[in-house]
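A.B. asks: Just to be clear, the model below is a prediction. Sequence and coordinates:
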Amino acid sequence: MKLLILDRDGTLNRSRDDYVASADEWEPLPGALEAVARLNHGGWRVVLATNQSGIGRGMFDMVSLNAIHAKMHRSLAAVGGRVDAVFFCPHAPEDACTCRKPSPGLFEQIGARFGVPLDEVPAAGNALRHVQAAAVAGCPTHLLMTGKSEHLRGQVDTLLPQAPPSTALLGLPPGTCLHADLAAFADWLLAQDPTADARASGLAPL
């Protein structure tokens, strides 16, 4: 099984200064849903690992979160993509849980659920805490320069698509690769397997 873990806010959809608290506020990033569809067609199963402390803080409830994800699934289906599962942490920081990133709990839950060694599961997201949690769990790590990391664009162009050890200056785990956005990450990942890349481009049968 080829499994991939993505962050949600700032990676798949636009992030907000407060919270994405309703389906009306959920807006996909340009090209992100299509990137997921291409990954799916390349044989990748995609799951999300996302902090949703707005629940613990009382900013929105599970009904609202379910409505957000229902809209997300419909939007993905409309372009031929899918997310197999959403793992989320509902806790506020003061709850001191083990699933709130940068703790690795969500990633460990995903590994246990799907029965896949996490060192074979790439993880990509826009937030440092996502990459840190993924690294602790043993995943190969990828930082997208969108959302919380959009300020890096233009500063590290010479590091793309693979970052040298100098990325330690950015506080990233060793070996982290940098990509402009989810579409660029999908291009990179699919290029590692030419057969999958051809399937994702519609050049070979699924």
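C.D. replies: Perfect, thanks for sending it. Numbers count the residues shown, from 1 in each chain.
A.B. asks: contacts and neighbour counts: CA atoms only from here.
C.D. replies: Will do.
A.B. asks: which helix is the longest one in this structure?
C.D. replies: If you go by DSSP state H, the chain has its longest helix at helix 62-78.
A.B. asks: Would you mark the buried spots in that one?
C.D. replies: Across helix 62-78, burial judged by 16 or more other C-alpha atoms under 10 Å covers 65, 67-69, 71-73, 75-76.
A.B. asks: quick one: which of the residues you listed is nearest to residue 96?
C.D. replies: Of all the buried residues of helix 62-78, residue 96 sits closest to residue 65, with 21.6 Å by C-alpha to C-alpha.
A.B. asks: surely that closest one meets residue 22?
C.D. replies: Yes - between residue 65 and residue 22 there is a contact under C-alpha atoms under 8 Å: 7.0 Å.
A.B. asks: Who are the contact partners of residue 73?
C.D. replies: 82-83 (C-alpha atoms under 8 Å, 6 or more residues apart in numbering).
A.B. asks: Take this one as well and set it beside the first:
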Amino acid sequence: MDRGKQIRPKAVLLDRDGVINFDSPDYILSPEQWQPIPGALEAIARLHSAGIKLAIVSNQSGLGRGMMDRDTFNDIHAKMMLAIEQAGGYISHVAYCPHGPDDGCVCRKPLPGMVIDSLAALNLPDKPEDALFIGDSIRDVEAAFAAKVPAMLVQSGYGDADKILEKSRQLMPEIQAFANLATAVDAVLGEC
């Protein structure tokens, strides 16, 4: 979707790992491993300052796989939220799926459950076009597409960014890709 021709979104839904913080194929399993991508926290603060509501929508199967306990997950989450708030940002809603890929849940991306729940929490249940999902994987784009939410990609995750973009364009031919959240937010706010 060409955001240059669109009205600024009322809400932005963000994936966590690979968008806000560095990701790892071995999961983020401790607060020490949670490290923000340079510019991401400031980008969130810029969206918040512009009056855009923010939500985080994230698969966290490390919980369901027993790779970390709930207390450790909560500690990672607390570190992230504090860092976002210290940078001047604010997250209105957090949705995460603790299930593994074979658990048969209805929330795990690429299913749209968490996206739909987040739209409701942000008072946009009937206006998915007023939101924007920023992710780094095809699962993010598939979940956004299923919920009828426009999407953007960032290429700061650990996957093959070119293949992710190619697959994403099969669903959303006009999808844009940016190096990271900071440059994506430049486009959202018309600052590039």
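C.D. replies: Thanks, I have it. What you see is a predicted model; the values in this text were computed from it and never measured.
A.B. asks: re earlier: and the longest helix of the first structure, which stretch of the second structure?
C.D. replies: Taken onto the second structure by TM-score structural alignment, helix 62-78 of the first structure occupies residues 70-86 there.
A.B. asks: Tell me which residue of the second structure lines up with residue 113 of the first structure.
C.D. replies: Per TM-score structural alignment, residue 113 of the first structure is aligned with residue 121.
A.B. asks: neighbours around the residue lying closest to that match once chain neighbours are set aside, how many?
C.D. replies: Among residues not flanking residue 121 of the second structure along the chain, residue 93 sits closest, at 6.8 Å (C-alpha to C-alpha, 6 or more residues apart in numbering). Using other C-alpha atoms under 10 Å, residue 93 of the second structure has 16 neighbouring residues.
A.B. asks: could you check the distance from residue 93 of the second structure over to residue 66 of the second structure?
C.D. replies: Going from residue 93 of the second structure to residue 66 of the second structure by C-alpha to C-alpha, to the nearest Å gives 25 Å.
A.B. asks: Residue 74 of the second structure too?
C.D. replies: With C-alpha to C-alpha as the criterion, residue 74 of the second structure and residue 66 of the second structure are 14 Å apart.
A.B. asks: Show me where the second structure has its strands.
C.D. replies: In the second structure, strands defined by DSSP state E lie at 11-14, 53-59, 93-97, 131-135, 151-154, 176-178, listed in chain order.
A.B. asks: May I see those arranged in CSV, with distance to residue 106 of the second structure as well?
C.D. replies: Shown next, in CSV, are these (distance: least, C-alpha to C-alpha, whole Å):
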stretch, distance to residue 106 of the second structure
strand 11-14, 18
strand 53-59, 12
strand 93-97, 9
strand 131-135, 19
strand 151-154, 20
strand 176-178, 27
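A.B. asks: can you give me the helices in the second structure?
C.D. replies: In the second structure, the helices defined using DSSP H lie at 40-49, 61-64, 70-86, 113-121, 138-146, 161-171, 181-188.
A.B. asks: what would these look like in a markdown table with distance to residue 11 of the second structure?
C.D. replies: Output for the helices of the second structure, formatted as a markdown table (distance: least, C-alpha to C-alpha, whole Å):
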| stretch | distance to residue 11 of the second structure |
| --- | --- |
| helix 40-49 | 9 |
| helix 61-64 | 25 |
| helix 70-86 | 16 |
| helix 113-121 | 8 |
| helix 138-146 | 13 |
| helix 161-171 | 21 |
| helix 181-188 | 11 |
